[in-house]
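Student: Quick one, what's the 3D model for this:
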Amino acid sequence: MGTLSQDELNRALIERQMLRERADHSALATIEHLFGIQAQEPKSPYVGLWTRLQDFQPAELEDLLTSRQAVRILLMRGTIHLVSAKDALGLRPHTQLKLDRELQSGPFSKPLKGLDLDEVAEAGRKILDDTAMGTADAGKQLKQRWPDREHTVLGNALRNKLALVQLPPRGLWHTSGRAICTTVENWLGQPQEAMPKEELVLRYLNAFGPATVMDAQQWSGITRLAETFEALRPRLVTFRNEAGKELFDLPGAPRPDADTELPVRFLPEFDNILLAHADRRRVIADDRLGVVIGGKPTVLVDGYVVATWSAKDKQVRVDYIDQLPRSRQQAVAEEADRLQTWLRA
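Tutor: Here you go, the predicted structure:
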């Protein structure tokens, strides 16, 4: 069992996240390889795909959403993700326990006290499968049955209890819209069926490894994955990080040398590369996590976050956290120009 340095873990993550070299893959294949793309900001998946793929055009993702091959749905860590239709049906059952716990202990727990939430969810399912609408609007209809409850509280219960897809035009590039929802079963015409936990862990490692058990639990929001890792141990290889913690990985997965050269990459808000590990120092220093939590898009130089960026009126501006050599600043400026040209197309 060897030890992997921070830089080696960084290079492995960059490689698997398709950030060392832009890939000649379809958007759908990339979404499935990445095991979902964070989509709290409706436009962010487009930038996430542009920075990873050759010649990516927004119409390709728009087509996936309108043809129901990909969906926007509440998944890992209780946040909106863009995933393939197949992964939506297979992943969503694994997130239900966390979402149920949020209703039991979160800010809505007291206003929901005494309600049969399964009964509320079933009533909400009938409403949303009949007519897609926002959860607050569905809550107004539910209030006719539960008049002593606020409609926003009832709508929030539906958000957690039901697997709701945000329908286009929400999430489209050239237009926008509020979050209008229906159930994933209604939208896709298929029932949910949880993928095996073993498959979930293997695909996580393929996209984010090498990783600890706690890393996988941080990414997914699913607890008690240690048993799954142990069951898979004969099929995996193990390492230690510099702190001595055990890392698991796929035997044939890429683990580039620590000195592998990397290009500048612009990441969208909340990109999963920044959120998929309990120890995020493999790509961002602890004292910089605030920029991610604050929803700022980030810039990678030599594999690490060194700046944030914004695009007002499609004019890209970079704000440096670190002082960089002129050669690195020039590389950042060139990539910013490429992004700006793409945004204006």
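
Student: make it CA atoms for all contacts and neighbour counts henceforth
Tutor: OK.

Student: Okay, residue 280 and residue 331: tell me how far apart.
Tutor: The gap separating residue 280 from residue 331 is 25 Å, by Cα to Cα, to the nearest Å.

Student: do the same with residue 202
Tutor: To residue 331, residue 202 is 35 Å away according to Cα to Cα.

Student: who's more crowded, these two?
Tutor: residue 202 (20 against 15; other Cα atoms under 10 Å).

Student: any idea how far residue 33 is from the more buried one?
Tutor: On the measure of Cα to Cα, residue 202 and residue 33 end up 11 Å apart.

Student: same check, this time on residue 46
Tutor: Distance from residue 46 to residue 33, by Cα to Cα: 16 Å.

Student: all strands of the chain, in order?
Tutor: 37-38, 70-74, 80-84, 164-166, 181-183, 237-240, 246-249, 265-267, 298-301, 304-312, 315-320 (DSSP state E).

Student: ranking those strands by burial, who's on top?
Tutor: For the strands of the chain, the largest average neighbour count (mean count of other Cα atoms under 10 Å) is found in strand 70-74, namely a mean of 27.

Student: can you give me the offset of that one from its chain's centre?
Tutor: Offset of strand 70-74 from its chain centre (Cα atoms, centre = their mean, to the nearest Å): 10 Å.

Student: here's the other one to compare against:
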Amino acid sequence: MTKTPSGPVLGTRALNRATLDRQLLLRRSARPVKEAVAHLVGLQAQNVKPPYYALAARLDGFAPEQLATLMADREVVRIVTLRSTIHTHTADDALTLRPLVQPARDRELIAFRKGLAGVDLDRLAALARDLVEAGPRTMAELRQALLAEWPGADPQSLAVAARCRLPLVQVTPRGLWGRSGQVALTTAEHWLGRPAEPAPGPDGTVLRYLAAFGPASVKDMQTWAGLTRLREVFERLRPRLLTFRDERGTELFDLPEAPRPDPGTPAPPRFLPEFDNLLLSHADRARVVPPEHHGRAWRGNQAYRTLLLDGFLAGVWQLDGEVLTVEAFGPLSRERRAEVAAEGERMLAALFPGTSYDIRFGTVVAPTGR
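Tutor: Got it, this is the predicted structure:
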């Protein structure tokens, strides 16, 4: 018999404000960049610029060079981790989180079994490691080298197998603000000059997730991490946690000392990048995405850059040349337009100092993935 969750009910606005506070979006934080990246347990980095926009929305006085310098100094890296997508992580997290989510990478390979028929995956991993540690390789170069060993295999499946079996990081200048470059890969251990840590127990990561995204359910955590079977971890941690319910009756867990602001706390406008983890890290996204706007942040498998108003998804935006276009999902008062424009100016001044931009309210072109 399933036990009915108990505990106080947290409404949607209460969950919204708690999550925004932990995401550093209720007010900009003075945290150092590296500390913020660690607190947020990484930044979604499917494209190059999102981590910079994400930090500009969250940190007071942020300048792109701060993150780029950390990346050039190998204190943060770009690596496939959560949900099988590229994230910008601290070096420490790259060496621990990747082993933690390795079971998800192993499951990912199941879909490529046909293309890997007859391939010894242990040998493939060893060969791929030798190749990328001899010098960073592009995926095309890695694919061709592996195909020479297994000419009957599917080339793309070979490359995916290498990515799944090895903790491959994108070396600089890829990811540097204003420079970047093509994707070239080596192992995290080789790039960072130290061995990977043993896969940590999940308990600590659950606590870190709650600190950055809570209050949250077991399914929320599983959605964020791309892992399954975390119920027993939460049960083990239950004596250390508080429990609540959302308006649907779902049990939510939280850290006793974590902030849970009053639902009426003001939430200023925020410009977020495409694929921001705020919108991707819960099974139930109602705490940020109103039901009437469900799906409006996406076009196919591409994501729009999003606008938060009063803490909730309320529009999309794009930057084309020296024009920032904002498309709100509903009418905006003159005062709200002024607030949005002021936040846009603040973001642009942080990321592109000394450049003049025109801010317009209109229609945003659908994302293309570029």
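
Student: Superposed, what's their TM-score?
Tutor: Here the superposed chains carry a TM-score of 0.96, computed using TM-score structural alignment, normalised by the length of structure 1; 343 aligned residues with a Cα RMSD of 1.3 Å.

Student: coming back round to it: between residue 46 and residue 33 of structure 1, who's got more neighbours?
Tutor: Remark: of residue 46 of structure 1 and residue 33, residue 46 carries more neighbours, 23 against 17, as counted by other Cα under 10 Å.

Student: tally of neighbours for the closest residue to the more buried one other than its chain neighbours?
Tutor: Leaving out its chain neighbours, the residue that sits closest to residue 46 of structure 1 by Cα to Cα, 6 or more residues apart in numbering is residue 58, at 6.3 Å. Residues near residue 58 of structure 1, counting by other Cα under 10 Å, number 20.

Student: and residue 58 of structure 1, what pairs with it in structure 2?
Tutor: Matched by TM-score structural alignment, residue 58 of structure 1 corresponds to residue 64 in structure 2.

Student: what do you get for residue 8 of structure 1?
Tutor: Using TM-score structural alignment, residue 8 of structure 1 lines up with residue 14 in structure 2.

Student: residues contacting the spatially closest residue to that match that is not a sequence neighbour?
Tutor: Excluding the flanking residues, the one nearest residue 14 of structure 2 by Cα to Cα, 6+ apart is residue 263, at 4.6 Å. Taking Cα atoms under 8 Å, 6 or more residues apart in numbering, we find residue 263 of structure 2 in contact with 13, 14, 15, 16, 17.

Student: Tabulate those (CSV), appending distance to residue 298 of structure 2 and neighbour count.
Tutor: CSV is the format used below for the contacts of residue 263 of structure 2 (distance: Cα to Cα, whole Å; neighbours: other Cα atoms under 10 Å):
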residue, distance to residue 298 of structure 2, neighbour count
13, 23, 20
14, 25, 20
15, 23, 23
16, 21, 26
17, 23, 27
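
Student: And the helices in the stretch 251-370 of structure 2?
Tutor: 334-351 (DSSP state H, counting those that start in this stretch).

Student: Just confirm residue 37 of structure 1 contacts residue 271, I think it does.
Tutor: Yes: with contacts counted by Cα atoms under 8 Å, residue 37 of structure 1 reaches residue 271, the gap being 7.2 Å.

Student: shared neighbours of the two, anything?
Tutor: Counting by Cα under 8 Å, 6+ apart, the shared contacts of residue 37 of structure 1 and residue 271 are residue 48.

Student: if I look at the residue positioned nearest the centre of structure 2, how far off is residue 272 of structure 2?
Tutor: Among the residues of structure 2, the one closest to the centroid is residue 44, at 2.6 Å (Cα atoms, centre = their mean). Computed with Cα to Cα, the distance linking residue 44 of structure 2 and residue 272 of structure 2 is 11 Å.

Student: again, but for residue 223 of structure 2
Tutor: Taking Cα to Cα as the measure, residue 223 of structure 2 falls 20 Å from residue 272 of structure 2.

Student: cool, residue 193 of structure 2 as well?
Tutor: Taken as Cα to Cα, the span from residue 193 of structure 2 to residue 272 of structure 2 is 33 Å.

Student: Could you find the counterpart of the residue nearest to residue 14 of structure 2 in structure 1?
Tutor: By TM-score structural alignment, residue 263 of structure 2 lines up with residue 258 in structure 1.

Student: Residue 42 of structure 2 too?
Tutor: In structure 1, residue 42 of structure 2 lands on residue 36 (TM-score structural alignment).

Student: hang on, its match packs against residue 82?
Tutor: Yes: counting by Cα under 8 Å, residue 36 of structure 1 touches residue 82, with 5.5 Å between them.

Student: what do those two both touch?
Tutor: Joint contacts of residue 36 of structure 1 and residue 82 (Cα under 8 Å, 6+ apart) do not exist.

Student: Which of the contacts of residue 263 of structure 2 sits closest to residue 145 of structure 2?
Tutor: Lowest distance from residue 145 of structure 2 to the contacts of residue 263 of structure 2 (Cα to Cα) belongs to residue 16, with 48.6 Å.

Student: Can you tell me the closest non-neighbouring residue to the closest one?
Tutor: residue 287 (4.8 Å).
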